[in-house]
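Trainee: Here you go, sequence then predicted model.
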Amino acid sequence: MKHFLLTWLGTAVALLITANIVPGFILSGFAAALIAAVVIGLVNAIIRPILQILTFPITLITLGLFTFVINALTLWLASAITPGYGFEIRGFVPALLGSIVLSIVSSIVNYFVSAVD
């Protein structure tokens, strides 16, 4: 349970850092980041596997680069699911850049979280 909470908090911090780096990626505060982290986790657990199966031929042809598009679409969908909660992504390009920055920042934050745990 401790690891789950630390990962959730780490993802929320990574979202806040990403919002400060990527224009068009908007978070109103830490509470919005916590809600966004939950929604992103649910979208990644439920919808992303379906998208990966449906787009496998395109991903294979592009040698895996289409995975960036899938990540951006799931992030954009998560922001669309949470209107009025302070999490907004304004367009596909901020979603694409945000997904790349978020994966890098999240990896770094999770590295430090695992060192504490």
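Mentor: On my side now, so go ahead. Residues are numbered from 1 along each chain as shown.
Trainee: CA only for contacts and neighbour counts going forward, please
Mentor: OK.
Trainee: Quick check: the residue nearest the centre of the chain vs H3, distance?
Mentor: With distances taken as C-alpha atoms, centre = their mean, L75 lies nearest the centre of the chain, 5.1 Å away. Distance, L75 to H3, using C-alpha to C-alpha, to the nearest Å: 23 Å.
Trainee: next up, a second structure to put side by side with the first:
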Amino acid sequence: MGFVIRLLVSALALYLLTQVYSGVYFVPGSGVGAVVIAALVMGVVNALIRPVLLLLSLPVNVLTLGLFTLIVNGVVLWLVAALTALNVAGFGAAVIGALILTVISWALDAVVGALGLDGSRG
């Protein structure tokens, strides 16, 4: 059940990103399925490719005190856009979109946690 909730929260975060930032958008006519597929691809890319990118960029990340992670997150969003119905206006838009997506996901995770839907017991 936790996986489904995490997937739906990620899909909602992607959808909200496309509503608040015009640099990232879904192909016109895309439905809920396209949003869920993009969230699923985002999860797979975050689990498999993002750690490799972070490891390869470790020296630059240390030199920039972690700010290069924003660029890596932009690359991840750009890659997801290349694989799904999500469109990004350019690499700069991907970096800004990734930053906004992080804030939206953080807020949604806080709401889900406050409602007790995250499966934690406390």
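Mentor: Right, received. Where do you want to start? The model shown is predicted, which means the values in this text are computed figures rather than measured ones.
Trainee: Overlay them and tell me the TM-score.
Mentor: TM-score of the superposed chains, computed with TM-score structural alignment, normalised by the length of structure 1, equals 0.90; 113 aligned residues with a C-alpha RMSD of 1.1 Å.
Trainee: matching residues in structure 2 for the helix or strand where A72 of structure 1 lies?
Mentor: For A72 of structure 1, the host element (DSSP states H and E) is helix 66-81. Aligned by TM-score structural alignment, helix 66-81 of structure 1 falls on residues 68-83 of structure 2.
Trainee: how big is the offset of the matching stretch relative to structure 1?
Mentor: For stretch 68-83 of structure 2, the mean deviation from structure 1 after alignment is 0.5 Å (mean C-alpha distance after the TM-score superposition for structure 1).
Trainee: what comes up buried for that stretch?
Mentor: Neighbour-count burial for stretch 68-83 of structure 2, counted by 16 or more other C-alpha atoms under 10 Å, picks out 68-81.
Trainee: Quick check: the helix or strand that comes right after the helix holding A72 of structure 1 compared with structure 2, mean distance?
Mentor: The helix or strand immediately downstream of helix 66-81 of structure 1 is strand 87-89, counting by DSSP H and E. Following the fit onto structure 2, the mean deviation recorded for strand 87-89 of structure 1 is 1.4 Å by mean C-alpha distance after the TM-score superposition for structure 1.
Trainee: which residue ranges form the strands in structure 1?
Mentor: For structure 1, the strands defined by DSSP state E occupy 25-27, 87-89.
Trainee: out of those strands, which comes closest to D117 of structure 1?
Mentor: Of all those, it is strand 25-27 that lies closest to D117 of structure 1, at 27.1 Å by C-alpha to C-alpha.
Trainee: which outside residues touch that closest one?
Mentor: For strand 25-27 of structure 1, contacts defined as C-alpha atoms under 8 Å, 6 or more residues apart in numbering pick out 15-16, 18-19, 33, 86-90, 94-95, 98.
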